[in-house]
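In: pasting the sequence and the predicted model now:
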Amino acid sequence: MPMWNPWHGCHKISAGCRHCYVFREDAAFGTSIPSTEVRRTLSFSLPLRRDRSGNWKYPAGTEFALCLTSDFLIEEADGWRDDIWEIMRIRSDCSFFFFTKRIERLDAMLPDDWGDGYDNVAIGCTVENQERADYRMPIFLSLPIRHRLVIVAPMLERVDLRPYLAPGVIEEVSVGGESGKYARELDYSWVTDMREQCEDSGVAFCFHQTGSYLLKDGRHYHIPREHQHSQAAKAGINIHIERHK
């Protein structure tokens, strides 16, 4: 899945942002521009690039992960976002996914032709703890979105999503731990509890990342960054449910 980052930079707004990988990676690369400065990137029009023959560089069916080094709904991007919606319309043969900690801004940012959502756009709402779940989820569910995903990452505590889960409304819940030297530990029992909530509700579930520190069966594990996704996959607890349009 290609990463499409039309802008870079963000601001920390909630508990899940404390050890944000964007700030960490900018520091590691010695970037002179502050991570809090939101700026357009050279990838702004990535899905519209063509090869030497004039064909799309990214063919029909490509799935783009959008704004992984910022937030699609961040305030500084308000003047650029309409161009991104237009690119999504032009490339209706591709699909796009973004997740946000600013879901309360979405309603005012939607394009005029949005209707009940673009069929090629999935939106994920991040809920890292119960307090953020109880604030963001009612807003998320009230909005016209065709494909809704919930991202519980970094998962900071046991989270109860039962009041908000319904098949056909939430398509998937994806859970992950926090990465980095100072990451907060993920308790595996929180993960399996969320899986049980999804199974009971008929919602797909994905354990996408262990994080750096994992507590499981009373033992503490330190998992290197390069193994955090593969170790989560090896748990074999994902629930796949076919999506019907």
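Out: It's in.

In: all contacts plus neighbour counts: C-alpha atoms, from now on.
Out: Fine.

In: helix or strand: which one has residue 86?
Out: helix 81-90 (DSSP states H and E).

In: show me what counts as buried in that helix.
Out: Within helix 81-90, the residues scored as buried using 16 or more other Cα atoms under 10 Å are 81, 85, 87, 88.

In: how about the contacts made by the third one?
Out: Taking Cα atoms under 8 Å, 6 or more residues apart in numbering, we find residue 87 in contact with 45, 47, 48.

In: got it, and residue 146?
Out: By Cα under 8 Å, 6+ apart, the residues touching residue 146 are 116, 117, 118, 119, 121, 122.

In: now, of the residues you listed, which are buried?
Out: 117, 118, 121, 122.

In: looks to me like the last one is in a helix.
Out: This means residue 122. No - counting by DSSP: H, G, I helix; E, B strand; the rest coil, residue 122 is not found in a helix; it is strand.

In: that one touches residue 169, doesn't it?
Out: No - here residue 122 lies out of contact with residue 169, judged by Cα atoms under 8 Å, at a distance of 12.0 Å.

In: now do the shared contacts for those two.
Out: 147, 148.

In: how close does the residue most central in space within the chain sit to residue 136?
Out: Closest to where the C-alpha atoms of the chain average out (Cα atoms, centre = their mean) is residue 99, at 3.5 Å. Remark: distance between residue 99 and residue 136 (Cα to Cα, to the nearest Å) = 12 Å.

In: what of residue 62?
Out: Counting by Cα to Cα - residue 62 and residue 136 are separated by 29 Å.

In: against that first model, consider the following:
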Amino acid sequence: MSSIHTGIEWTDKTWNPTTGCTKVSPGCTHCYAETLTKRFPNHFKNGFDLTLHEERLKEPTKWRTPSRVFVNSMSDLFHEDVPLDFIKKVIEVIQATPWHIYQILTKRHERLLELSHHLEFPENMWLGVSVESQNYVHRVDFLRKVPASVRFLSCEPLLDSLNLDLTDIHWVIVGGESGQKYRPMKIEWVEDIRDQCQAAKVAFFFKQIGGRTSKAGGRLLDGKIWDEMPDVWEAHKKNWGNSPLKVANKKEKLALTA
């Protein structure tokens, strides 16, 4: 099962060169990706065991319209069982498709920093860490040391109030948990993070309040939908445009100057 379609509000497409993962913190407890593998077992022959998909590596090269691509919505690229060579192959595809923006989110902050010394991160590769509670704010310190053009935080599911140091962070996503066993989120936690972002001039994106269904509670915060993106996204769209033909022409020019 490799579908580019997604209901995730802050991205356009998903790309899963790996699937499966293991749980490392409370944010993983009700993992939606694991739930999907159980709901559609015919599409996931290895269940939620980590699986590499070499056959999917070239998928983004076929997408002509510039898009935000969430890498591994069903996994974690920096999982300890993903070989360095495979991660390099993923990054090679990212480098070869500069008309897309790739959003990579991990809970493996230590491995991210460790491997950053062996990898080159292109400008169209955004890197983020999950921060579900104050106990995991230290992940941000590791992210800050990674040479990424955009660093972002995903505070979803938000399980507690957060006091964040947003130095050198460009974007924060906040969302409540959904599903039958969802853990309720207090709206004042969201408002406080929003205020911290505004004070630090960091883009703030409120994904959902959460509840029994993915759309339960809605997205309004103080009567407004907060869907801010890092400034570089607007610049990227302006540079590449929305025309597949324009992208094809840019690819041709890149090939000629390579």
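Out: Alright, I've got the coordinates. This structure is a prediction, so every number in the text was calculated from the model and none was measured.

In: just the TM-score for the two chains, thanks.
Out: Once superposed, the chains reach a TM-score of 0.81 (TM-score structural alignment, normalised by the length of structure 1), with 218 aligned residues with a Cα RMSD of 2.3 Å.

In: what lines up with the residue nearest to the centre of structure 1 in structure 2?
Out: The alignment partner of residue 99 of structure 1 in structure 2, by TM-score structural alignment, is residue 105.

In: any idea how many residues pack against the nearest residue to its match once chain neighbours are set aside?
Out: Distances taken as Cα to Cα, 6 or more residues apart in numbering put residue 128 closest to residue 105 of structure 2, at 4.6 Å, once the chain neighbours are dropped. The number of residues packed near residue 128 of structure 2 is 28, by other Cα atoms under 10 Å.

In: ok, the equivalent of residue 128 of structure 2 over in structure 1 - contacts?
Out: Matched by TM-score structural alignment, residue 128 of structure 2 corresponds to residue 124 in structure 1. Contacts for residue 124 of structure 1 (Cα under 8 Å, 6+ apart) come out as 97, 98, 99, 100, 148, 149, 150, 151.

In: show me what the fifth one aligns to in structure 2.
Out: It stands for residue 148 of structure 1. For residue 148 of structure 1, the residue aligned by TM-score structural alignment is residue 151.

In: would you mind measuring from its match to residue 244 of structure 2?
Out: With Cα to Cα as the criterion, residue 151 of structure 2 and residue 244 of structure 2 are 28 Å apart.

In: what does residue 213 of structure 2 give?
Out: 36 Å.

In: the two - which one has more neighbours?
Out: residue 244 (15 against 12).

In: report the contact partners of the more buried one.
Out: Residue 244 of structure 2 neighbours (Cα under 8 Å, 6+ apart): 64, 65, 66.

In: quick revisit: any residues in contact with both of residue 99 and residue 136 of structure 1?
Out: With Cα under 8 Å, 6+ apart, residue 99 of structure 1 and residue 136 have common neighbours residue 125.

In: isn't residue 137 of structure 1 up against residue 164?
Out: Yes - because the distance of 6.8 Å satisfies Cα under 8 Å, residue 137 of structure 1 is recorded as touching residue 164.

In: which of these two has more neighbours?
Out: Using other Cα under 10 Å, the more surrounded residue of residue 137 of structure 1 and residue 164 is residue 137, with 20 against 15.

In: map the more buried one across to structure 2 for me.
Out: Checking TM-score structural alignment: residue 137 of structure 1 goes with residue 140.

In: contact partners for its match?
Out: Applying Cα under 8 Å, 6+ apart, the residues contacting residue 140 of structure 2 are 129, 131, 153, 165.

In: ok, of the buried residues of helix 81-90 of structure 1, which one's closest to residue 13 of structure 1?
Out: The nearest member of the buried residues of helix 81-90 of structure 1 to residue 13 of structure 1, counting by Cα to Cα, is residue 81 at 20.3 Å.

In: which non-adjacent residue is nearest the equivalent of that closest one over in structure 2?
Out: If you follow residue 81 of structure 1 across to structure 2 using TM-score structural alignment, you land on residue 87. Closest residue to residue 87 of structure 2 apart from its sequence neighbours, by Cα to Cα, 6+ apart: residue 77 at 7.0 Å.
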